[in-house]
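# Predicted model and sequence below, questions to follow.
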Amino acid sequence: MTRTRSSRKAAAPPAEAVPHAMTDDMVQLLTPSGEVTDAARLPDPDTQRHLYRLMRRARHFDERAWVLYRTGRMGVFPPYGGMEASQVGTAAALTHEDWLFPTYRDTGAALTYGLPIPQTIAYWRTSPHGWAMPENLKVLPFYIPIATQYPHAVGAALAEARRGTSNVAMAFIGDGGSSEGDFHEALNFAGALNAPCVFILQNNGWAISVPTRAQTKATNLSRRADGYGIPGVRVDGNDVLATYVVTREAVERARRGEGPTLIETVTYRVKPHTVADDPSRYRTADDTAGWDEKDPVVRLRTHLLAQGHLTEEQDAEIVREIEAEFEAALAEADAYPEPTPAEIVNHVFAEPTPALRRQRAELLAEEGQ
């Protein structure tokens, strides 16, 4: 019997069948207009102001990075403007005893966790002065490969458990990365071994130029946790208060030895994939319609002003402090000495391999040292 290959092609799902939208099954504490939906779960006013300041600080870095890139003072940078709540609200739930595994788009999370601004600038300048992470921070360099950070985070979490600590590991991924095998293997691995992990899945609508609806028929990515026997939570990723509360609960659960959680933060990549990208080539105004009105910084500011937790004068002072901090950090980064070629091999392994030693010796010889 002869078998022939079918010429039929699977029909792509219509755009309206698999929306990237905010639905009723999602945790939300503040509406886009700043109105409270669940007062009982709100963090205290001091925490709300702290989260607001962290978001303003993260946004300022993102905005200044664009300027630095366009004036030749920064390398290609993946902007995250509009996703501050997703990154700040998650990373703010950690302590410096915990682990952070960021993707290339999670500069806001790394800054929130404590990565110094001068070093962050140096990293995105591709300078060796930004390659080695601070010894007092358990943060990994920004992951460029997709999804490899998830199994690494499980390993770090299991190591902490074996040491008898209550420390957790938090790893980030995008909606596109959640289709990678490493994502699923890590969730299964963590669930089976009860690893103290918090997995953050930032569903920002796009995997470079591919919309979420084109890569999966699933409309609730947090449900992927069900297949691995772990909790999954979907949260409004433009609501920093809801994101923080949900993440804090997951972190505390992991600390108690109750295992991992997958958190899907529903947000949107309003900016290009990188500063060198042109999103108008693959998405339309209809794709991005309505997301500016969901701005996370404006949302929390509106709430804080309405509740009397923040005044216009205090807000202006926060902005002045953030601007001054960044300019001082930029001056420090500008003062770093020019890197030498041999520095490219200095931070590959804690103990250099014989091959790296030979390469370093060759580079030094070329430099006349």
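The structure has been received and is ready for your questions.
# From here on, just use CA atoms for contacts and neighbour counts.
OK.
# The closest residue to residue 117 other than its chain neighbours is in what secondary structure piece?
Using C-alpha to C-alpha, 6 or more residues apart in numbering and skipping the chain neighbours, the partner closest in space to residue 117 is residue 329 (5.9 Å). Using DSSP states H and E, residue 329 falls within helix 312-334.
# Mind listing what's buried along that helix?
315, 318, 322-323, 326, 329-330, 333 (16 or more other C-alpha atoms under 10 Å).
# likewise stretch 128-142?
128-131, 133, 137-142.
# before we move on, back to that, wait, the residue nearest to residue 117 touches residue 115, no?
No. With contact defined as C-alpha atoms under 8 Å, residue 329 does not reach residue 115; the gap is 11.9 Å.
# Would you state the strands of the stretch 201-350 of the chain in chain order?
For the stretch 201-350 of the chain, the strands defined by DSSP state E, counting those that start in this stretch occupy 206-207, 210-211, 232-236, 261-266.
# most neighbours per residue, which of these?
Most buried of the strands of the stretch 201-350 of the chain, by mean neighbour count (mean count of other C-alpha atoms under 10 Å): strand 261-266, with a mean of 29.
# What is it packed up against?
Helices and strands touching strand 261-266, by 3 or more C-alpha pairs under 8 Å, 6 or more residues apart in numbering; DSSP states H and E, are strand 197-203, strand 232-236, helix 240-255.
# what would those look like in CSV with distance to residue 39?
CSV is the format used below for the helices and strands packed on strand 261-266 (distance: least, C-alpha to C-alpha, whole Å):
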stretch, distance to residue 39
strand 197-203, 24
strand 232-236, 16
helix 240-255, 11
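# Tell me which of these lies nearest to residue 22.
Minimum separation from residue 22 across the helices and strands packed on strand 261-266 (C-alpha to C-alpha) falls at strand 232-236, 7.1 Å.
# between the closest one and strand 261-266, how many degrees?
30 degrees (axes from the mean of the first three to the mean of the last three C-alpha atoms, to 10 degrees).
# elements contacting strand 232-236?
By 3+ C-alpha pairs under 8 Å, 6+ apart, strand 232-236 packs against helix 240-255, strand 261-266.
# Next up, a structure to set beside the first:
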Amino acid sequence: MNVQALPMHRFIDHNGNPVDQLPEWADQPTLTDFYRDMVLTRIYDSKAVALQRTGKLGTYPSHVGSEGFGIAIGKALRPDDVFIPYYRDMPAMWARGIPMEKNLQYWGGDERGSDFAFNESHCRDLPFCVPISTQCTHAVGVAAALKIQGGHHAALVTLGDGATSKGDFLESLNCAGVWNIPLVFIINNNQWAISVPRSIQCGAERLSDKAKGAGIEGITVDGNDVVAMYDIVIKSLDKARKGKGATLIEAISYRLGDHTTADDASRYRSEDELQQAWQFEPIKRLKLFLLNQGWWSESNEEQWQNHCRDTVEKAVENYQALVPQPPESSFDYLYETPDADLCRQRDFIINKAMRKEGGRHG
């Protein structure tokens, strides 16, 4: 199935040409801001992969090809909304104000990477969810709470195309429809659930059709077109805040990298398919549009690339300068009140560390 031929919401094609009248909000400052963040997060992604390859980061899920998807979401959410991400959502979290250091901490195995309390506007956002689709059930609970509280807020949850085959997603979708809660589901349909292609993941033509069974609105959008993504997300969030129900958005994209740094995608997909997918990628598309409009130049590009590299290197320096967590911290976030056995184990770890430190200095 040629996914690019599916009917979907789109404003700019892969050659940077408008195919529909752009929304009023899509002016030069807004779109150049989107572009800058998309470029920055791609340069960050390349650095993060390099850090993993040199043993300075744990297993890392590249988001290359998802920059339009993530930046649109992060920009569309209001500070008092709640974002429930999945693991490939660094661009959205960056656009929400979460520093790169936090992302590096998380994938470096430091739980403090999930602590957003430094930013009161976004401390309600949930951390990354690595288990597939379980974040959808969390999102239902969050959105139900927002409705009970009576404020005009919305929750937004992201997931991959593989997650749509899980019961957690389908049950969450059903609850969202029955309870009429302020929730937006967004599927990053990047065509591969690790090594399982979209073509055998689901028999439906569009994953957004799954909304019908839940009685909510389903929309398919070009996830490589940041203008289309942002436009649909702001409208869906506005609808949710007004108490008009949930929405399921399917964003058509492509995973241009491996599933994670523990994967080798060349084992299950062809080089020809990958090269064809690169023709539709989001950054080049927006750059061509901006150049055609006279809103960007190669001089701007060079300056911004240099700025991005400096910004990323500074974030890496900050990450590497962090004092490691004490070993006993692994016990501190499991239970609200740990039992006696866990307390004994924690004390043992502390005493062992103290004896080791004493031996080092004795």
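Nice, thanks for sending it over. This one's a predicted model, so the numbers in the text were calculated from it and none came from an experiment.
# Please pull up the equivalent of the residue nearest to residue 117 of the first structure in the second structure.
Mapped onto the second structure by TM-score structural alignment, residue 329 of the first structure lines up with residue 315.
# What distance do you get for its match to residue 63 of the second structure?
For residue 315 of the second structure, the distance to residue 63 of the second structure (C-alpha to C-alpha, to the nearest Å) stands at 18 Å.
# just the helices and strands packed on strand 261-266 of the first structure: most buried one?
Highest mean neighbour count among these (mean count of other C-alpha under 10 Å): strand 197-203, a mean of 28.
# Mean distance between that strand and the second structure after superposition?
Compared with the second structure after fitting, strand 197-203 of the first structure has a mean deviation of 0.6 Å; criterion: mean C-alpha distance after the TM-score superposition for the first structure.
# State the span of the second structure onto which that strand is aligned.
Taking TM-score structural alignment, strand 197-203 of the first structure hits residues 183-189 over in the second structure.
# quick one: terminal-to-terminal distance for stretch 251-266 of the first structure?
Stretch 251-266 of the first structure: ends 19 Å apart by C-alpha to C-alpha.
# what stretch of the second structure does it fall on?
By TM-score structural alignment, stretch 251-266 of the first structure lines up with residues 237-252 in the second structure.
# And the contacts of the matching stretch?
Defining contact as C-alpha atoms under 8 Å, 6 or more residues apart in numbering, one finds that stretch 237-252 of the second structure is touched by 3-4, 69, 77, 152-154, 156, 176-177, 180-191, 206-208, 211, 216-224, 229, 236.
# who are the neighbours in contact with the equivalent of residue 98 of the second structure over in the first structure?
Using TM-score structural alignment as the criterion, the counterpart of residue 98 of the second structure in the first structure is residue 115. Taking C-alpha under 8 Å, 6+ apart as the criterion, residue 115 of the first structure is in contact with 133-134, 137, 139.
# Between the two ends of stretch 248-258 of the second structure, how far is it?
26 Å.
# The first structure: which residue goes with residue 46 of the second structure?
By TM-score structural alignment, residue 46 of the second structure lines up with residue 63.
# Helix, strand or coil: sort out that match for me.
helix (DSSP: H, G, I helix; E, B strand; the rest coil).
# where's it relative to residue 57 of the first structure, distance?
Relative to residue 57 of the first structure, residue 63 of the first structure is positioned 10 Å away (C-alpha to C-alpha).
# And the two? Which one has more around it.
residue 57 (23 against 13; other C-alpha atoms under 10 Å).
# Relative to residue 239 of the first structure, how far out is the most centrally placed residue in the first structure?
By C-alpha atoms, centre = their mean, the first structure has its centre lying nearest to residue 106, at 3.3 Å. Note on residue 106 of the first structure: its distance to residue 239 of the first structure, by C-alpha to C-alpha, is 17 Å.
# What distance do you get for the aligned partner of residue 181 of the first structure in the second structure to residue 182 of the second structure?
Using TM-score structural alignment, the partner of residue 181 of the first structure in the second structure is residue 167. Computed as C-alpha to C-alpha, the residue 167 of the second structure to residue 182 of the second structure distance reads 21 Å.
# ok, now residue 2 of the second structure?
Taking C-alpha to C-alpha as the measure, residue 2 of the second structure falls 33 Å from residue 182 of the second structure.
# higher neighbour count, these two?
Each of residue 2 of the second structure and residue 182 has its neighbours counted (other C-alpha under 10 Å); residue 182 has more, 32 against 6.
# Need the nearest residue in space to that one, chain neighbours excluded.
residue 240 is the one closest to residue 182 of the second structure (C-alpha to C-alpha, 6+ apart), at 4.2 Å.
# what's the answer for residue 135 of the second structure, then?
Nearest residue to residue 135 of the second structure, sequence neighbours excluded (C-alpha to C-alpha, 6+ apart): residue 129, at 6.1 Å.
# which stretches of the stretch 101-250 of the second structure form helices?
134-149, 167-179, 198-201, 211-214, 226-241 (DSSP state H, counting those that start in this stretch).
# Just want the angle from the last one to strand 183-189.
Same thing as helix 226-241 of the second structure. With the same axes, to 10 degrees applied, the angle from helix 226-241 of the second structure to strand 183-189 works out at 150 degrees.
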